[in-house]
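Chemist: what follows is a predicted protein model with its sequence.
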Amino acid sequence: MPENHAPTQPTAQPTAPPRARREPMFPDGPAPDPAGSHHERRIRSFQPRRSRVTTGQAEALRRLWPKWGLDIDGLHRLDLGELFGDPKLPVVLEIGFGMGEATARMAAADPSTGILACDVHTPGQGNLLALAEREGLENIRVANGDAIILLREMLAPDSLSGLRVYFPDPWPKKRHHKRRLIQPEFLDLAATRLAPGALLHCATDWEPYAEQMLEVLTAHPRFENTQPDGGFAPRPEFRPLTRFEGQGLDKGHIVRDLLFRRV
């Protein structure tokens, strides 16, 4: 889902050819509304970003979605061992991966961990699939849709070895703070799907949101801070420095990492 607020790729790339009206862009690819209307109306922490799909991204979606993609329809429970082809493979859920460059680098650096990458941004989905194929990354699966439905209805209790939320939309206006993902209710749900000892890793360059994350995570009884001083963590080596993050640092932004363990 489009939690990551990094800018998309330059628009100068060739785009997919036009399609006939009402014809699905990707008949065997990601659905525009995979969960349909059978789920409750509620405030969501994301909004789809409308941007063009390049020819390369479209081709990756058409060829690779049936192999490595899945729609979050909320209608069935996922067997992660079957999904990744290895029942012993630990799986980390990443919510909001932008264009997928950091996800691909983490998957390449740790092939012994599966990454279930969730987003609703179609160009990013296609880009990540293309990267996975180019780099031979068999440990990536791309999920399309609402991560809350994925957690609540499609993942078994204690099934995740980790959860990553990098640079989610900060919703800076006060009236929009209720849309922020990291809230007590979200942590209640996440705690049921994370195995004991699993790591919840958040990162943001928006200081007020970082402070809120630290406050709600510290107050939650099922998470404990990995930092002895109870504060923010240094960026761990396994989280790559992205292009978007580097641009923010050049502008003087402060990036905060939070590493909490499920107890």
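Modeler: Everything's here; your move. All of these numbers come straight from a predicted model, not from anything done at the bench.
Chemist: going forward, measure contacts between C-alpha atoms and count neighbours the same way
Modeler: Noted.
Chemist: what about the residue nearest the centre of the chain, distance to residue 117?
Modeler: The residue lying closest to the centre of the chain (Cα atoms, centre = their mean) is residue 95, at 2.0 Å. Applying Cα to Cα, to the nearest Å, the value for residue 95 to residue 117 is 6 Å.
Chemist: so what's residue 254 closest to, chain neighbours aside?
Modeler: Of all residues not flanking residue 254 in the chain, residue 205 sits nearest, at 5.6 Å (Cα to Cα, 6 or more residues apart in numbering).
Chemist: I'd like the next helix or strand past the helix or strand harbouring residue 66.
Modeler: Using DSSP states H and E, residue 66 sits within helix 55-68. Downstream of helix 55-68, the next assigned helix or strand under DSSP H and E is strand 69-71.
Chemist: show me which residues of that next one are buried.
Modeler: Using 16 or more other Cα atoms under 10 Å as the test for burial, strand 69-71 gives 69-71.
Chemist: so can I have TSV of these showing distance to residue 194?
Modeler: Listed next are those as TSV, based on distance: Cα to Cα, whole Å:
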residue	distance to residue 194
69	22
70	21
71	21
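Chemist: with respect to residue 111, which of the residues you listed is nearest?
Modeler: If you rank those by distance to residue 111 using Cα to Cα, residue 69 comes first, at 18.2 Å.
Chemist: hmm, back to that, the helix holding residue 66: how far from the chain's middle?
Modeler: 19 Å (Cα atoms, centre = their mean, to the nearest Å).
Chemist: the structure to be compared is supplied as follows:
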Amino acid sequence: MESEQEPRLRSVVSYVKRGGRMTVGQQRAWEQLWPSIGREVSDLEPGPIDFDAWFGRPAPVVLEIGSGMGETTSRLAAAAPEVNYVAVEVYEAGLGQLLLRAEKLGVENLRLLRGDAVTLLGEHVAPESLNAVRIFFPDPWPKKRHHKRRLIQPEFVSLVASRLARGGTLHLATDWADYAEQMLDVCSAEPALRNRFDGWAPRPEWRPVTKFEQRAEAEGRTSHDLIFVRE
């Protein structure tokens, strides 16, 4: 149940429902791997997830919100076996593809959640428990009348900040210029966060360039990264 101190986020939608069926490979990966490393947010027991128990070890927890088709997520988890990497995504076929990619790379430090990130953070993640939160290329809702549907809003950023440990980071990336400006304004206004850089962050070499980012560049859109630190 939402406490009096929790931000009220009923108007924030952290995803858009998509159609589409799984491929044969995605379905096979789902059936074989999901029972051991995946959970439905709606089926979680009340209270915070015990990440140490779920992974079978204590380690810094990195949460990626909106893993899409898993191209970036699988590679980042594989490159950092020392962290407990958690991805939340609503798109079932995307999670199936992520399972395929992780299997191919031999990733063992990855756990998946299907459902709404707002519910996950508000009801199932303990305060100051995350080492990092990553939100790469969230739905830009490009039409002005739809901007209120964007994930990066003051209430949501406040919630994310409360779940970050001291010194933890919130890393955002987008290829839509006006959304990048909104992200910068919203995060800069959050008192619990400090911009690690003076404005945009240099593009980290460790963040993979996906085909979608390449397409954006071909269409003349520049990607912007932002990295904020929990004070």
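Modeler: That came through, no problem. What you see is a predicted model; the values in this text were computed from it and never measured.
Chemist: if we can go back for a sec, what residues in the second structure pair up with the helix holding residue 66 of the first structure?
Modeler: Mapped onto the second structure using TM-score structural alignment, helix 55-68 of the first structure covers residues 24-37.
Chemist: tell me the secondary structure at the counterpart of residue 95 of the second structure in the first structure.
Modeler: Alignment note (TM-score structural alignment): residue 95 of the second structure maps to residue 125 of the first structure. For residue 125 of the first structure, the assignment made with DSSP: H, G, I helix; E, B strand; the rest coil gives helix.
Chemist: residue 125 of the first structure is in contact with residue 145, isn't it?
Modeler: No. Judged on Cα atoms under 8 Å, residue 125 of the first structure makes no contact with residue 145 at a distance of 11.0 Å.
Chemist: looking at those two, which one has more neighbours?
Modeler: More crowded of residue 125 of the first structure and residue 145, by other Cα atoms under 10 Å: residue 125, with 31 against 26.
Chemist: quick one, what contacts that one?
Modeler: When contacts are counted by Cα atoms under 8 Å, 6 or more residues apart in numbering, residue 125 of the first structure is found next to 57, 61, 99-100, 119, 142, 144.
Chemist: quick one: contacts for residue 107 of the second structure?
Modeler: Going by Cα under 8 Å, 6+ apart, residue 107 of the second structure touches 74, 77-78, 81.
Chemist: okay, and which of these map to helices?
Modeler: Counting by DSSP state H, these place 74, 77-78 in helices.
Chemist: related to what we said a few turns ago, which residues do residue 125 and residue 145 of the first structure both contact?
Modeler: Common neighbours of residue 125 of the first structure and residue 145 (Cα under 8 Å, 6+ apart) are residue 119.
Chemist: need the contacts of residue 107 of the second structure in TSV (columns: distance to residue 130 of the second structure).
Modeler: Putting these into TSV (distance: Cα to Cα, whole Å) gives the following:
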residue	distance to residue 130 of the second structure
74	19
77	15
78	19
81	16
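Chemist: mind checking the SS state of the spatially closest residue to residue 230 of the first structure that is not a sequence neighbour?
Modeler: Nearest non-adjacent residue to residue 230 of the first structure, counting by Cα to Cα, 6+ apart: residue 218, 7.9 Å away. Secondary structure assignment for residue 218 of the first structure (three-state DSSP): helix.
Chemist: please name the residues that touch the equivalent of residue 164 of the second structure over in the first structure.
Modeler: Under the alignment by TM-score structural alignment, residue 164 of the second structure pairs with residue 194 in the first structure. Neighbouring residues of residue 194 of the first structure by Cα under 8 Å, 6+ apart: 157-163, 262.
Chemist: run the last query once more with 6 Å
Modeler: Residues in contact with residue 194 of the first structure (Cα atoms under 6 Å, 6 or more residues apart in numbering) are 158, 160.
Chemist: how near is the aligned partner of residue 155 of the first structure in the second structure to residue 133 of the second structure?
Modeler: Aligned by TM-score structural alignment, residue 155 of the first structure pairs with residue 125 of the second structure. Separation of residue 125 of the second structure from residue 133 of the second structure (Cα to Cα) stands at 12 Å.
Chemist: neighbour-wise, which of those two wins?
Modeler: Each of residue 125 of the second structure and residue 133 has its neighbours counted (other Cα under 10 Å); residue 133 has more, 24 against 20.
Chemist: surely that one is in a strand?
Modeler: Yes. With three-state DSSP as the criterion, residue 133 of the second structure is assigned to a strand.
Chemist: that one contacts residue 63, correct?
Modeler: Yes. In this structure, residue 133 of the second structure is within contact of residue 63 by Cα atoms under 6 Å, at 4.8 Å.
Chemist: re earlier: pull out the buried residues from the contacts of residue 125 of the first structure.
Modeler: Counted by 16+ other Cα under 10 Å, these give 57, 61, 99-100, 119, 142, 144 as buried.
Chemist: next, count neighbours for residue 205 of the second structure.
Modeler: Counted with other Cα under 10 Å, residues neighbouring residue 205 of the second structure total 7.
Chemist: residue in the first structure matching it?
Modeler: Here residue 205 of the second structure is matched to residue 237 in the first structure, going by TM-score structural alignment.
Chemist: that match and residue 110 of the first structure, how far apart?
Modeler: Separation of residue 237 of the first structure from residue 110 of the first structure (Cα to Cα): 12 Å.
Chemist: which SS class is residue 179 of the second structure?
Modeler: Residue 179 of the second structure falls in the helix class when you classify it by three-state DSSP.
Chemist: grab the nearest non-local neighbour of it.
Modeler: residue 140 is the one closest to residue 179 of the second structure (Cα to Cα, 6+ apart), at 6.6 Å.
Chemist: which position in the first structure pairs with that neighbour?
Modeler: Per TM-score structural alignment, residue 140 of the second structure is aligned with residue 170.
Chemist: again, but for residue 177 of the second structure
Modeler: Structural alignment (TM-score structural alignment) places residue 177 of the second structure against residue 207 in the first structure.
Chemist: residues near the nearest residue to residue 100 of the second structure once chain neighbours are set aside, how many?
Modeler: Spatial nearest neighbour of residue 100 of the second structure, excluding adjacent residues (Cα to Cα, 6+ apart): residue 29 at 5.8 Å. Neighbour count of residue 29 of the second structure, defined by other Cα under 10 Å: 20.
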